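Participant: build me a model from this:
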Amino acid sequence: MAAAARHGGTGRMVASVGYTAIPVKFSEKHHSPHYLYVKEHKVREDKDHNRPQNRTLFVLNVPPYCTEECLSRLFSGFCSVQSVEMCEKPILGEKTEPSKTKFFGAKIPSHMQMETAPIHNYMLFDSQGFQVAYVVFKSPAGVQAAKSLSTEEPLLISSNRHPVQTGIQKWIAKYAASIVDPTELKTEVDGFMQTYDQKIAKEEAKAEKEDGVPDEEGWVKVTRKGRRPGLPRTEAANLRALEREKRKRARKELLNFYAWQHRETKREHIAQLRKKFEEDKQKIALMRAQRKFRPY
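Facilitator: All right, here's what the predicted structure looks like:
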């Protein structure tokens, strides 16, 4: 992925064909420069709208301590910078949509994916290796100026005016930033829910407006709201429904499988016979009183 380079006879760094070596130093205290290898980012037409042709610079060998703000400041000396995107390796096609919140969706390193680890610990780890970057200028002159850079004086990444945190200070700052503020989190969640409710309300209003209206081909969209509302069930209907459920459950059960089931069946049968006998006695007594009983 990195562009190969070698020392020429003059001691200058010579980059691979197509790349330009730009020397950078972390600060004035450092003597050995670090080299960024840049070239114009070219892809097929209409394949990468976020990195426009003639205005995007592809940067290799970006050190871990260099941030997007640092690259924007370094390359703004050539031309006004529109955006800077950093990633672990070159990306083909459209870039991923950035996260809309800082509380969720934090990237977890593969070696730290443990279910028991707290989420705020994940935010302490950045990419441990060198990265690539896409610098988009507001004018094509920025790409040409970076490609034709001839100065041997290294650019400074960290200065008194623009300090860059490293080491334990960087870890402390990232740990402090990883602690969630409940008030800020509640505000963001409330805003998200408000936006979601408005979206649902618009969709429902649009559905109601289009309900019953034929489209261009003459089809009418039928929804559940267009159906006639059913009548509430009466008490007798509820009882019949319960009785059907009871019979349905009884059919699924094994009858007289256990001894106690056999005894219960006999008791119920005897109770039904006694009930029928008493009902017949009352019926005969009534018929005798009305002189309608004729046993022969």
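
Participant: going by C-alpha atoms from here, please, whenever you check contacts or count neighbours.
Facilitator: OK.

Participant: residue closest to the middle of this protein?
Facilitator: In the chain, the centroid-proximal residue (Cα atoms, centre = their mean) is G105; its distance is 7.0 Å.

Participant: next, the second sequence, to be compared with the first:
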Amino acid sequence: MKKTTASKTSEEPDSFVELCREFLVSGFSAIPVKFGSACLACQLLYFKPHQVRGTDDSRPADRTLFVLNVPPYCTKDCLNRLFSRCGKVEAVLFCERPGGQIHTTDDTSTFFPRSQEIRTFKVAYVVFEKPSGLRKAAGLKLSEPFVLSTRDQPVVTGMRKWCQRYTQDRPDVAELQSELDSYMADYDKRKQEELEKEKAQGEEPDEEGWITVTRHGRTPGAPRTEAMEKKALKREKKKRSRRELMNFYTFQIRESKREHIAQLRKKFEEDKDKIAAMKANRRFRPY
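Facilitator: Okay, here's the model as predicted:
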């Protein structure tokens, strides 16, 4: 959809209601918004009830409002303040395009976020707690533009935003070390619980009398020391060098194969003679 930016001048309609009618898109309602109270230019948000094919638990059809032409600086808090006058908002979801993947932020780590902010015009899905909120929002009209950035709830943009992000990307060393220690402690605890569970399963037979054998074994052996590791590596190296010296040249490999085949043939002939002798010595003794 073509992005439309309208600013109020002397040639434009006297009221923003007429402005919304002039740039109205078929099937959508429009609300004018602007970044700050001192801004003259405004942006139109187009919205309508969301229609879903099939089932979607995150965007139910009877409680979800579909919003287009959302500017990059518009946050979830801004849309929550805008549409909360129609009813309590349960969630605000952002996508890069209609029907696309929902943009989520992983908050499990303070210092390593796994998702990036959408920096272009985006699509929003406003989910109300009750269907009545969607019905009120479908007929929502404003006589003046809705201000996104206020004194109480400012929207940080421009140089201040990049400076803030730069500061957030450089974490405090002590806090980072604390988070790493906490993560490793949870990891060690989880691994210990898995080992104890596997050990308990391996020692106790099930209903049919079978014992589960895990990759860790029923009784874990003593860990190898550094001296034991060196001895094992030395034995392996000696074995490898002996094998390489034995079959270093091509004619040596060929001769060893010939000797092996000759030994097999000799043993085969000896076994044939033994079988023939056993057959000759066998006698019929009925009584």
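
Participant: what does the superposition give as a TM-score?
Facilitator: Comparison of the two superposed chains (TM-score structural alignment, normalised by the length of structure 2) gives a TM-score of 0.65, and 233 aligned residues with a Cα RMSD of 4.0 Å.

Participant: which SS state does the residue nearest to the centre of structure 1 fall under?
Facilitator: Put simply, G105 of structure 1 is coil when judged by DSSP: H, G, I helix; E, B strand; the rest coil.

Participant: ok, now which ones touch it?
Facilitator: By Cα atoms under 8 Å, 6 or more residues apart in numbering, the contact list for G105 of structure 1 reads S99.

Participant: distance of it from P98 of structure 1?
Facilitator: 10 Å (Cα to Cα, to the nearest Å).

Participant: with Q261 of structure 1 instead?
Facilitator: Taking Cα to Cα, one finds Q261 of structure 1 at 67 Å from P98 of structure 1.

Participant: more neighbours: which of those two?
Facilitator: Q261 (13 against 7; other Cα atoms under 10 Å).

Participant: now that one. Nearest residue, chain neighbours left out?
Facilitator: L255 (6.9 Å; Cα to Cα, 6 or more residues apart in numbering).

Participant: wait, a helix at the one you found?
Facilitator: No - using three-state DSSP, the secondary structure at L255 of structure 1 is coil, not a helix.

Participant: and it, how many neighbours?
Facilitator: Residues within reach of L255 of structure 1, counting by other Cα under 10 Å, total 11.

Participant: please apply the same query to H260 of structure 2.
Facilitator: 11.

Participant: how is it assigned, secondary-structure-wise?
Facilitator: helix.

Participant: map C39 of structure 2 onto structure 1.
Facilitator: Counting by TM-score structural alignment, C39 of structure 2 lines up with H30 in structure 1.

Participant: can you tell me how far that match is from E85 of structure 1?
Facilitator: 27 Å.

Participant: how many neighbours does the match of C39 of structure 2 have?
Facilitator: With other Cα under 10 Å as criterion, H30 of structure 1 counts 9.

Participant: quick check, it in a helix?
Facilitator: No - counting by three-state DSSP, H30 of structure 1 is not found in a helix; it is coil.

Participant: what's the distance between it and D280 of structure 1?
Facilitator: For H30 of structure 1, the distance to D280 of structure 1 - Cα to Cα - is 114 Å.

Participant: kindly report the same for A106 of structure 1.
Facilitator: 81 Å.

Participant: check V136 of structure 1 too.
Facilitator: 100 Å.
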